[in-house]
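# below are the sequence and a predicted model for it; my questions follow.
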Amino acid sequence: MTDDVAALIASLMREVPDFPEPGIQFKDLTPLLADAHGLATVTDALAATAEGADLVAGIDARGFLLGAAVALRLGTGVLAVRKGGKLPPPVHSETYSLEYGTATLEIPADGIDIAGRTVAIIDDVLATGGTVAATTALLRHCGATVTGAAVVLELTALGGRDVLEPLPVASLYTV
C-alpha cells in the first residue's frame, strides 16, 4: 500500500498502553473509523485489494464495518462472519484454537448460498492469523473460492501472515 495511506492510519490510530493486560500496546482503530477522510481512504485501499470478488466477508466485529464499506465500493454484497452463538440455527461453523481454548465462527446455512462465489475477506487487524484462517476454512467448506484477505493493520511479530500462506494477504499498515 502507499506510504500516504500508512501515514494516515498511523496518525489516526490510538495506542493504549497496558491494555488488555500489562505490557500490551493496544492499537485502537476507532479514531480512524470515526474520521470521514480516514474511513474513505481505508475503504478505497481495501477495495482495491478485493477487486474481482463477488462477495465480501467481514469478520466480527470491526470487519463488519469495513467489509460493508468495501462491499458498497465494489458493488457487491457483504457476508457477516459472526462469533459463535450469535446466529439462529441452522449455521455453518468453524471452530479453531486460541492460545487458551477455542473459538467458533459462523455464517447462516439458509438464505445465503456462497457455493461457487469468489469471496474477499476483510478485517481490521491481522495478529496470529487464527481468525482469518478459520474464516477461510469456513468459506471454503461452503464451496466459496477465497480470493484473499485484506486488513488495515498487521502485527508482524505475531506471524499471522505465515499461518495463512498461500492465501494472498494485503495489509495497509504494519507494525
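Thanks, I have it.

# going forward, measure contacts between C-alpha atoms and count neighbours the same way
Fine.

# look up how far Val16 lies from the spatially most distant residue from the centre of the chain.
The centre of the chain is farthest from one residue, Pro22, which by Cα atoms, centre = their mean lies 25.8 Å away. Using Cα to Cα, to the nearest Å, Pro22 is found at 11 Å from Val16.

# in contact with the residue most central in space within the chain, which residues?
The residue lying closest to the centre of the chain (Cα atoms, centre = their mean) is Asp123, at 1.6 Å. By Cα atoms under 8 Å, 6 or more residues apart in numbering, the contact list for Asp123 reads 58-59, 62-64, 66-67, 149-152.

# ok, second structure coming up, stack it against the first:
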Amino acid sequence: MTPADLAGLLRSVPDHPSPGITFWDITPLLSDPAALRTATDGIAELARTLGPVDLVAGVEARGFVVGTPLALALGAGFVPLRKAGKLPWRTVRQAYSLEYGEAVIEAHEDAVPAGARVLVVDDVLATGGTAAAACALVQRLGGTVAGAGFLMELPALGGRTVLRAAAGEDVPVVSLLQVPPG
C-alpha cells in the first residue's frame, strides 16, 4: 500500500465536533489489516530516524491506537496520556487549548523515568495544541522528548510551528501523511 492508498481510507467529517471543524476519521484505515500494518510500519520507519526511544506516549484516544503498535514495533514501552480523571494513580496534569475549547491531559506521576527518551504520538497534527501539551507533560515528568510522530498532518493549520515553539525548536516532528484541512 502506498501513502495515497492510506490517505484514500481517511474519511473527512465536516462540522465535527463543532461547526467549521473537519474531523479526519481513521476508522476505515484501522479496519483494513494491510493499511494498519503499512501505517504502523511507515511511522516506525520515520521514528527510527530519531534515534533510540525508551517509551512511546500516546494521547487519548486515537494516540493509543496508533501508539501501542508503534511501541511494539520500536521495542519500547507505552505510556497513556489520558483525559483528566481517568487514571487510577497519582497524576501530573497539563492543560491546553483546542481549536474548539479547553482540555487537560494527565499521566501517572511515575510513568516516565528521569531521562527516558519518549516519542509523543497521536493520529493527527492539526493546530499543535494537544501535541505541545503532551510534550510539556513528558518534560514535566522528567523525560526527554525524542520527537513527535503522527499518522497524518494538516500542514495548513500550522501545528508543527506551534509544537516546536512550545516543545523546543530541536524537537523532530515526523508524519506519515500530509492531508488538506478539509
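That came through fine. Computed from a prediction, not measured in an experiment: that's the story for all the values here.

# just give me the closest of the contacts of Asp123 of structure 1 to Arg82 of structure 1.
Arg82 of structure 1 lies nearest to Ile59 out of these, by Cα to Cα, at 6.6 Å.

# who are the contact partners of the closest one?
67, 80-82, 121-123, 135.

# taking those one by one, which sit in helices?
67, 135 (DSSP state H).

# does anything pack onto the longest helix anywhere in structure 2? Which helices or strands?
Identified as the longest helix of structure 2 according to DSSP H is helix 33-48. Applying 3 or more Cα pairs under 8 Å, 6 or more residues apart in numbering; DSSP states H and E, one finds that helix 33-48 of structure 2 contacts helix 27-30, helix 62-74, strand 144-153, strand 173-178.

# among those, show me which one is buried the most.
strand 144-153 (a mean of 25; mean count of other Cα atoms under 10 Å).

# could you give the angle of that strand to strand 173-178?
If you take axes from the mean of the first three to the mean of the last three Cα atoms, to 10 degrees, strand 144-153 of structure 2 sits at 10 degrees to strand 173-178.

# distance from strand 144-153 of structure 2 to structure 1 after superposition?
Superposing on structure 1 places strand 144-153 of structure 2 at an average distance of 0.8 Å from its equivalents, by mean Cα distance after the TM-score superposition for structure 1.

# got a list of contacts for that strand?
39, 43, 47, 50-51, 53, 66, 115-126, 131, 135, 138-139, 171-179.

# ok, which of the helices and strands packed on helix 33-48 of structure 2 comes nearest Pro3 of structure 2?
Set against Pro3 of structure 2 and scored by Cα to Cα, the helices and strands packed on helix 33-48 of structure 2 come closest in strand 173-178, at 6.5 Å.

# counting contacts, what elements does that closest one pack onto?
Strand 173-178 of structure 2 packs on helix 3-8, helix 33-48, strand 144-153, going by 3+ Cα pairs under 8 Å, 6+ apart.

# quick one: those as TSV, columns for distance to Arg164 of structure 2 too.
Formatted as TSV, those follow (distance: least, Cα to Cα, whole Å):
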stretch	distance to Arg164 of structure 2
helix 3-8	25
helix 33-48	17
strand 144-153	10
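
# would you turn the contacts of Ile59 of structure 1 into CSV with distance to Asp162 of structure 1?
Below are the contacts of Ile59 of structure 1 laid out as CSV (distance: Cα to Cα, whole Å):
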residue, distance to Asp162 of structure 1
Gly67, 23
Ala80, 25
Val81, 22
Arg82, 24
Ile121, 17
Ile122, 17
Asp123, 17
Thr135, 16
